[in-house]
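S.K.: Kindly generate the corresponding structure for this input.
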Amino acid sequence: MSYVKASGWDSARVERVCAALAAERSDSELTFERLAEWHRIAMGAGEIERFRVLPAFAKGGRERYGVDATTAGEFANCLREGAEPGMAPAARAARVYLDVCFFHPFSDGNGRAAMLAFDHVLGRAGVVLDQAGPVFAVSRRADDPEGARELVRLVDILIAATESRAR
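M.R.: Got it, this is the predicted structure:
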């Protein structure tokens, strides 16, 4: 479970995220409904959270994520596009990760939801990273296309390193 190994989380949070990873890895498709269920497990919530209806804030209020009548539908389309096999797995995983981060669909736990979506896309491509911490260690900005390209390069490096260590 390289996603939670060095996170510094308490044992209850680690157990919830591991349970969410197990649920995510047994699902065949990435939809908002599936993501919301994985998120519910990771957060230890009783009910599945719907897509937010109010603006969201992150990083101590420094970032604002707007919302309007089209936001949830646009996000669902992004998840669908990110699951299509037309792009390389690293690009699809990075895109889905960033989409979850920047659409900010939930009131809390969006980083965990992004991690689960990232793992799902790679898993469907037959890739399970043995080390993923570097992906989640750096905060990403929505207005940084070079940063997005660098994330794809990082994921490619992690995939190659995992494959190399498996030989």
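S.K.: can we go C-alpha only for contacts and neighbour counts from here?
M.R.: Will do.
S.K.: Give me the contacts around the strand or helix carrying residue 80.
M.R.: Using DSSP states H and E, residue 80 sits in helix 71-83. By Cα atoms under 8 Å, 6 or more residues apart in numbering, the residues outside helix 71-83 that reach it are 29-32, 51, 92-93, 95-96, 99-100, 103, 105, 121.
S.K.: run this one through as well so I can compare:
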Amino acid sequence: MDGFSNWCVAGERSTDSARADRLLAALAQARADASRRRPLTLQLLTGWQQLVLGLPEVSFRQGDAFAKGGRERYALTPRTRRDFERCLRDSADQRVPLPSRAARAYLDVAFFHPFADGNARLAMLTLAYVLELEGVRLDEVGPLQVTRYADDAAGAADLAVLISALIRSTHGRTAGARPEGAGSRPTAADGAHTAHRVLPGCSTWHPPGPSKWPTAGTGSALHRG
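M.R.: Prediction:
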């Protein structure tokens, strides 16, 4: 079972089949980019977002962004784009556990809000890409689809723990379905259970908060309505 492909279809197909097809195409492109080990950059995300939105061109936002019915505003500052690009590079830091890197990348896209539309979808694609780079493909992503807030430090840490649990569950179901005696190729999933232990002390990962998380403090100031 392919959790991300199911996510592309489940919420879209019944109401907008073209939108679902675009999302599937973007997921396929993200996975192809992962197979080529292409680094996570704004240019890479821009290509996915063109597929998501079905537009020939998309660009980094030119003003403040709003979410949650206008209750959250992400201010555009001179540092927003630069900070976002730096955070994307951080997703490749192998000193940080995979679940933490995937959670960080997801939240960075969600709260830097780089494009005018489709950022929630792009955040999920980014999470899928970070996992795909390490040979991990979740069979269930439904629990990831909850409302998150830029200044919720505990929620950010919980997301990393949730991703770790989903990796373990996927790995366990895959191992259970394998014929008895068949070998398995080690993947990042084998060590993912450590994420909840090392996350709080990781010097390169900070829970999102007004003073620590770039999306809510330095590059893109958060204002809660």
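S.K.: Can you pull the TM-score for these?
M.R.: With the length set by TM-score structural alignment, normalised by the length of structure 1, the two chains reach a TM-score of 0.95; 165 aligned residues with a Cα RMSD of 1.1 Å.
S.K.: if you look at the contacts of helix 71-83 of structure 1, which of them are in strands?
M.R.: Using DSSP state E, no member of those falls in strands.
S.K.: any idea which of these is closest to residue 131 of structure 1?
M.R.: Among those, residue 93 lies closest to residue 131 of structure 1 (Cα to Cα), at 14.7 Å.
S.K.: In structure 2, what residue corresponds to the closest one?
M.R.: Using TM-score structural alignment as the criterion, residue 93 of structure 1 maps onto residue 102 of structure 2.
S.K.: for the residue nearest to that match when sequence neighbours are not counted, what are its contacts?
M.R.: Using Cα to Cα, 6 or more residues apart in numbering and skipping residues adjacent in sequence, the residue nearest residue 102 of structure 2 is residue 127, 5.1 Å away. Residue 127 of structure 2 makes contact with 102-103, 105-106 under the criterion Cα under 8 Å, 6+ apart.
S.K.: same question, residue 116 of structure 2
M.R.: 60-61, 65.
S.K.: Would you mind finding the match for it in structure 1?
M.R.: By TM-score structural alignment, residue 116 of structure 2 lines up with residue 107.
S.K.: Check which helix or strand its match maps to.
M.R.: Assigned by DSSP H and E, residue 107 of structure 1 falls within no helix or strand.
S.K.: roughly how far apart are it and residue 9 of structure 1?
M.R.: Using Cα to Cα, to the nearest Å, one gets 19 Å for the distance from residue 107 of structure 1 to residue 9 of structure 1.
S.K.: ok now stretch 134-142 of structure 1, how far from the chain's centre?
M.R.: 11 Å (Cα atoms, centre = their mean, to the nearest Å).
S.K.: just stretch 85-95 of structure 2 next, same as before
M.R.: 12 Å.
S.K.: Please apply the same query to stretch 86-97 of structure 1.
M.R.: For stretch 86-97 of structure 1, the distance to the chain centre is 11 Å (Cα atoms, centre = their mean).
S.K.: Stretch 154-167 of structure 1 now?
M.R.: 19 Å.
S.K.: Need the contact partners of it.
M.R.: By Cα under 8 Å, 6+ apart, the list of residues contacting stretch 154-167 of structure 1 reads 90, 94, 127, 129-132, 134-135.
S.K.: same thing with stretch 33-41 of structure 2?
M.R.: 85, 88-89, 91-92, 129-130, 132-133.
S.K.: Now do the end-to-end distance for it.
M.R.: First-to-last distance for stretch 33-41 of structure 2 - Cα to Cα - comes to 11 Å.
S.K.: Buried residues, it. List them.
M.R.: 33-34, 39-40 (16 or more other Cα atoms under 10 Å).
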